[in-house]
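> Dropping a prediction and its sequence here:
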Amino acid sequence: MPEHVFVDESKTKGLLMAATLCPAKEVNGHRRTMASLLMPRERRIHFTKESPARRRKILAVIAELGLVARLYQADRNDIAARAGLSGGHGPGHRKLGGAARGRA
């Protein structure tokens, strides 16, 4: 079955990348669900701008979607680790937690 992969990253303390797989037939429904969480005049959800209570609400909705996420982390100054993310085995590369059901 075809899948879509959604990826986001944070470069605050090194590189943290999250990748979520979603079956193609569920993408439109999940997009509608996420769009329903947008506040007026918002184009996207950005956690750094959300209150703790709103973050909990968003995470609860995401957890209900039942998606699988993988997290990858690389050290900030390790250029080889960043290059290794594409192959998954570079020096300094570390996969965190494997597949986490319901956590994105």
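Perfect, thanks for sending it.
> C-alpha only now, for contacts and for neighbours.
Will do.
> Now do the contacts for residue 21.
Contact analysis of residue 21 by CA atoms under 8 Å, 6 or more residues apart in numbering lists 3-6, 67-69.
> which parts of the longest helix anywhere in the chain are buried?
Counting by DSSP state H, the longest helix found in the chain is helix 52-64. Neighbour-count burial for helix 52-64 flags 58, 62 (criterion: 16 or more other CA atoms under 10 Å).
> Okay, one more to line up with it:
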Amino acid sequence: MSLHAFVDESRRNNTYLLGVAVVSPGQLTKLRKLLMGLRMPNQRELHFKKETPARRKQILSALTSAVVHVDIYLACCRRGKNGQGRPVSRD
């Protein structure tokens, strides 16, 4: 059985978040229709950064009916000498 995975990332100061949504092939068309139906007229994509708080609530409310498995990964980063972030142990 194949699955579809959709990934998005975000960084807030020293915290790096990675969200992964996994959708079964049988639910993919239904989910795409749901998401496309949530767009405003002439809106090409949904992006939380561009949405108002009221719209974010509307979108999240609609997504609660979707059959999707979501995992969120969190990493803390420190800046190394080369400027690259790296994971930090939370021991």
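Yes, it's here. These numbers come from a predicted model, not from an experiment.
> Any idea what the TM-score is?
The TM-score (TM-score structural alignment, normalised by the length of the second structure) is 0.80; 84 aligned residues with a CA RMSD of 1.7 Å.
> ok, back up a step: the longest helix of the first structure vs the second structure, mean deviation?
Comparison of helix 52-64 of the first structure with the second structure after fitting gives an average deviation of 0.8 Å (mean CA distance after the TM-score superposition for the first structure).
> Buried by neighbour count: which residues of the longest strand anywhere in the second structure qualify?
Across the second structure, the longest stretch assigned as strand under DSSP state E is strand 69-79. Under the neighbour-count criterion of 16+ other CA under 10 Å, strand 69-79 of the second structure has 75-77 buried.
> And for it, what's in contact with it?
Here strand 69-79 of the second structure makes contact (CA under 8 Å, 6+ apart) with 14-23, 85-89.
> Narrow the residues you listed to just the buried residues.
The buried subset of the contacts of strand 69-79 of the second structure - by 16+ other CA under 10 Å - is 16, 19-20, 22-23, 85.
> Which parts of the first structure are strands?
Under DSSP E, the first structure gives strands at 3-10, 15-23, 68-74, 94-101.
> Relative to residue 46 of the first structure, which of these is closest?
Residue 46 of the first structure lies closest, by CA to CA, to one member of the strands of the first structure: strand 3-10, at 11.1 Å.
> Next, the angle from that closest one to strand 68-74.
40 degrees (axes from the mean of the first three to the mean of the last three CA atoms, to 10 degrees).
> Report the mean deviation for strand 3-10 of the first structure after fitting onto the second structure.
Strand 3-10 of the first structure, aligned to the second structure and superposed, deviates on average by 0.6 Å (mean CA distance after the TM-score superposition for the first structure).
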